[in-house]
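A.B. asks: build me a model:
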Amino acid sequence: MNGKIPAVCRISTNFNRGAVCSRLRSSSSSSSSGGLAYSRRPLTWQPLLMAPQYTPPCQAEGRRREAGEGAAMVLVLRRCRVKSKVVMMMLMTVMMMMMTVVMMIICCSRLPSCRLPVRFDPPPADTCLASKALSHPLLQRTNGRVQRLPGDVLEVDLEGSSWQPWREPGNCSNYLTRFGRRLSPVLLVSLPCSGNTWLRYLLEGATGLFTGSRYFDDHLQHGGFLGEGVTMDKGTTLLHKTHGATLEPFTHDLVTRYLEVDPNLPTVLLIRDPARAVLSYYKLSKLIGGDRHRAEIPESMFRGEEFRDFVADVTLLWEELATDRLLWTTKPLYVLYYEDLTANPIHHLRLLLDFLSVPTDEGRLVCLAAHLDGSFRRNSSRTFDPFTQEEKLRFAQAVRRVNNLLELLGYPLIPAHADRPW
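C.D. replies: Okay, here's the model as predicted:
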């Protein structure tokens, strides 16, 4: 070898060459040393059984880094599992504590000894709840009256048209009904066939002033209601009849119902039992001619699907009309029940005149008491019940809801008469 290290010792490889190279170095050094005998025994090379593959330094570094990151990820996952278990245990503990508190409250509330004493001390006079309730605008209308506008002195137009309501010989034939001048606007709101025509007759007989109507019925006009079709802005009628949005074609749209009746005018709300109102309204819708306000129709017309649909629609209209006026009217509102009016007409007529701020003419009331029926009141003695149990239940539920609102606002409840069909 002549003292030189083979090239295999200088090549940077991964196999284990330490023994071979050290043997060569020792041989070389011994040959160069003068005091040692040089051995000329030939050097024998022992072949390696298997040489490992060569791995670049960058790839080896990447593998070590991946191994380190994998170990770190395993450690993080283990910590997360431990934390989630701790959080779950804490949540379960809190829920158990809350359930325990709730159970203690329930159990304690059932024991008289655990209940706290309640004191009912009356509030101070200046903060009384009753005084606060009476200050609400809806409740102020209950006992309100019509405030006549400046210039309204209930003046009668002696030059205009007139009508003689009672023509029999005697004192009553001297009374006439005429138009007024500069009268304050007042509304009469009701479902059709709820007694509005009869109430107009009573008011005209008691005051001598015509009542107006948003609609024009030539049969009523020929019968003495000369205010038919007269607009309210003329100021010539005592009050103005309207049915709101309850005329055919039926609609339950909220905006339409609001726009049909002016909420900023004093209003008389006439309410009749819904079952009786539905019957009369259906008769009126099936009749034509001048006698349709008093005529009857055969019972067979109440057995079809058309009548069933009519009952469902008009029952809802009855409730909507009452609740709309009770909630939307901002001026004084007077609630009058048809059943009370028929039971004691003169008494309730006096109350209505007081609401309208119209003085009472006792002579007219005497003549009116002798001529109560008028010309367009339907006097039906027939007892007929065409309603199903479902329809009767619908009547009862509608009356109950309206009664709840009436009681809340301080009005009398709808009377329950003996011949009510439901």
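
A.B. asks: going forward, measure contacts and count neighbours with C-alpha atoms only.
C.D. replies: Fine.

A.B. asks: and the strands in this protein?
C.D. replies: Shown for the chain, the strands assigned by DSSP state E span residues 155-156, 162-163, 177-178, 180-181, 187-190, 212-213, 240-242, 267-271, 333-337.

A.B. asks: buried deepest among the ones you listed, which one?
C.D. replies: strand 212-213 (a mean of 26; mean count of other C-alpha atoms under 10 Å).

A.B. asks: what residues does that strand touch?
C.D. replies: Contacting residues not belonging to strand 212-213 are listed as 226-232, 237-242 [C-alpha atoms under 8 Å, 6 or more residues apart in numbering].

A.B. asks: Gly62 and Gly68, how far apart?
C.D. replies: 10 Å (C-alpha to C-alpha, to the nearest Å).

A.B. asks: now do Ile297
C.D. replies: Here the criterion is C-alpha to C-alpha. By it, Ile297 lies 99 Å from Gly68.

A.B. asks: output the longest helix belonging to this structure.
C.D. replies: When the chain is scanned for its longest helix (criterion: DSSP state H), the result is helix 57-109.

A.B. asks: make TSV from the strands of the chain and add distance to Ile346 to it.
C.D. replies: As requested, the strands of the chain are exported to TSV (distance: least, C-alpha to C-alpha, whole Å):
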stretch	distance to Ile346
strand 155-156	23
strand 162-163	21
strand 177-178	18
strand 180-181	23
strand 187-190	18
strand 212-213	21
strand 240-242	21
strand 267-271	16
strand 333-337	13
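
A.B. asks: nearest to Lys83, out of those strands?
C.D. replies: Closest to Lys83 of the strands of the chain is strand 333-337 (C-alpha to C-alpha; 69.2 Å).

A.B. asks: packing partners of that closest one?
C.D. replies: Applying 3 or more C-alpha pairs under 8 Å, 6 or more residues apart in numbering; DSSP states H and E, we find strand 333-337 packed against strand 267-271.

A.B. asks: so what's the most centrally placed residue in the chain up against?
C.D. replies: In the chain, the residue lying closest to the centroid (C-alpha atoms, centre = their mean) is Leu254, at 11.5 Å. By C-alpha under 8 Å, 6+ apart, Leu254 lies in contact with nothing.

A.B. asks: how about this one, so we can line them up?
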Amino acid sequence: MRQRGCGPALSIICSLPLWLCTIFSLQILVVFHRPQTRTALQDPPNPGADNDDNLTEWDNVTYILNATGDVCNRSRPLPKGTTVVPQTALLSLPGSGNTWLRWLIERLTGVCTGSVYHDAALKKAGFVCEGRQHGVMTVKTHFVQHLQAAKTILLIRNPYDALVAEFKRVASGGNHTGVTTTDLYHSRRFHVMVHELGATWLPSIRSVVSSPGSVLVAFFERLKDDPQRELRRLARFLLVRVDTARVRCVMRSLNGPAKRSRTPQDVNKGQLFYPAEKRQLDGDIAYASRLLKAFGIPNKDMPDYLQQAQR
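C.D. replies: The predicted model follows:
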């Protein structure tokens, strides 16, 4: 890490001799870098409360950034000199809502998100740091081996829904809001994708929850059902202090530029998969449910499809 000397926050300390300033600076960096345990994050005492300006002040987290106020339509790279921000991967199976979560994180923190990919359509849609891996709040990836990050946000969606959503994007030429016709789901192309991509859903979960780094598990379904609670969890994990006004601002623009319209396939998606594909996916869901429970996530915090897999 490059030494940048004493910043504005250390102006008083820096009135001391240089060697004392350096010692104090290093001590502060050690506080910011204190290790985090690999356990499921606990919720605030009253996660539904919306009358406290210090929404993330319910434990001993050391925050590195403040994001306050009711203006949340701009995002930028991390300020120069913010060297204590650990690289954070945003990992998911394609079709799980990674782009949507990036949108929420950018609005929540005011800092842009990056990606191991270079998607011109997303850059045009307003993701100004698309393709960057440094100076950003999170880095999008769909495969564990693409990024060795200190922290990981694991975004999980029902694999049936994720596979249908991803096929819409692929079949529409990479359009993040594209849809397709029902007949294409009966094509060999769809079932090859289910076989190849569906096989990565469970291994990704298993790899992340068994890794030594700091992990936050986020469920797509929970983000839809209770976005305020999930925004608070994200802010805490990313070490960003937010207030009520900021969360309310994000709530006013939840959808983002990659919102896809519902189609008949979303309602009848179970009919799109072969019996053998269903057996494989159902088995993976049941196994993932046990993994996540062992990781420390209680049943009540899991989406219905994972709770039902334990019965």
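
A.B. asks: quick one: TM-score?
C.D. replies: Here the superposed chains carry a TM-score of 0.71, computed using TM-score structural alignment, normalised by the length of the second structure; 246 aligned residues with a C-alpha RMSD of 2.9 Å.

A.B. asks: quick one: buried ones out of the contacts of strand 212-213 of the first structure?
C.D. replies: Leu226, Gly227, Glu228, Gly229, Val230, Met232, Thr237, Leu238, Leu239, His240, Lys241, Thr242 (16 or more other C-alpha atoms under 10 Å).

A.B. asks: still on that earlier bit, could the contacts of strand 212-213 of the first structure go into TSV alongside distance to Thr100 of the first structure?
C.D. replies: Formatted as TSV, these follow (distance: C-alpha to C-alpha, whole Å):
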residue	distance to Thr100 of the first structure
Leu226	78
Gly227	75
Glu228	74
Gly229	74
Val230	74
Thr231	72
Met232	70
Thr237	72
Leu238	70
Leu239	67
His240	66
Lys241	65
Thr242	63
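
A.B. asks: quick one: map Ile156 of the second structure onto the first structure.
C.D. replies: Counting by TM-score structural alignment, Ile156 of the second structure lines up with Ile271 in the first structure.

A.B. asks: quick check: the residue lying closest to that match once chain neighbours are set aside vs Ser26 of the first structure, distance?
C.D. replies: Leaving out its chain neighbours, the residue that sits closest to Ile271 of the first structure by C-alpha to C-alpha, 6 or more residues apart in numbering is Tyr337, at 4.9 Å. According to C-alpha to C-alpha, Tyr337 of the first structure stands 134 Å off from Ser26 of the first structure.

A.B. asks: rewinding a little: closest to Leu203 of the first structure among the buried ones among the contacts of strand 212-213 of the first structure?
C.D. replies: Using C-alpha to C-alpha, Leu238 comes nearest to Leu203 of the first structure of those, at 8.6 Å.

A.B. asks: contacting residues around the alignment partner in the second structure of that closest one?
C.D. replies: By TM-score structural alignment, Leu238 of the first structure lines up with Met137 in the second structure. Contacts for Met137 of the second structure (C-alpha under 8 Å, 6+ apart) come out as Pro77, Leu78, Gln87, Thr88, Ile105, Glu106, Val111, Cys112, Thr113, Gly114, Leu238.

A.B. asks: list the contacts of the closest residue to His417 of the first structure other than its chain neighbours.
C.D. replies: Excluding the flanking residues, the one nearest His417 of the first structure by C-alpha to C-alpha, 6+ apart is Glu339, at 7.6 Å. Remark: with contacts taken as C-alpha under 8 Å, 6+ apart, Glu339 of the first structure is in contact with Arg272, Asp273, Pro415, His417.

A.B. asks: now do Met251 of the second structure
C.D. replies: Neighbouring residues of Met251 of the second structure by C-alpha under 8 Å, 6+ apart: Pro227, Gln228.

A.B. asks: please pull up the equivalent of it in the first structure.
C.D. replies: Aligned partner of Met251 of the second structure by TM-score structural alignment: Ala369.

A.B. asks: got it, and Ala171 of the second structure?
C.D. replies: Residue pairing (TM-score structural alignment): Ala171 of the second structure is matched to Lys286 of the first structure.

A.B. asks: next, the contact list for the closest residue to its match other than its chain neighbours, please.
C.D. replies: In space, and not counting its chain neighbours, Lys286 of the first structure is closest to Ile297: 7.7 Å by C-alpha to C-alpha, 6+ apart. Applying C-alpha under 8 Å, 6+ apart, one finds that Ile297 of the first structure lies in contact with Lys283, Lys286, Leu287.

A.B. asks: circling back: the strands of the first structure: which one's closest to Val101 of the first structure?
C.D. replies: Among the strands of the first structure, the nearest to Val101 of the first structure by C-alpha to C-alpha is strand 333-337 (52.1 Å).

A.B. asks: find me the equivalent region of the closest one in the second structure.
C.D. replies: With TM-score structural alignment as the criterion, strand 333-337 of the first structure aligns to 215-219.
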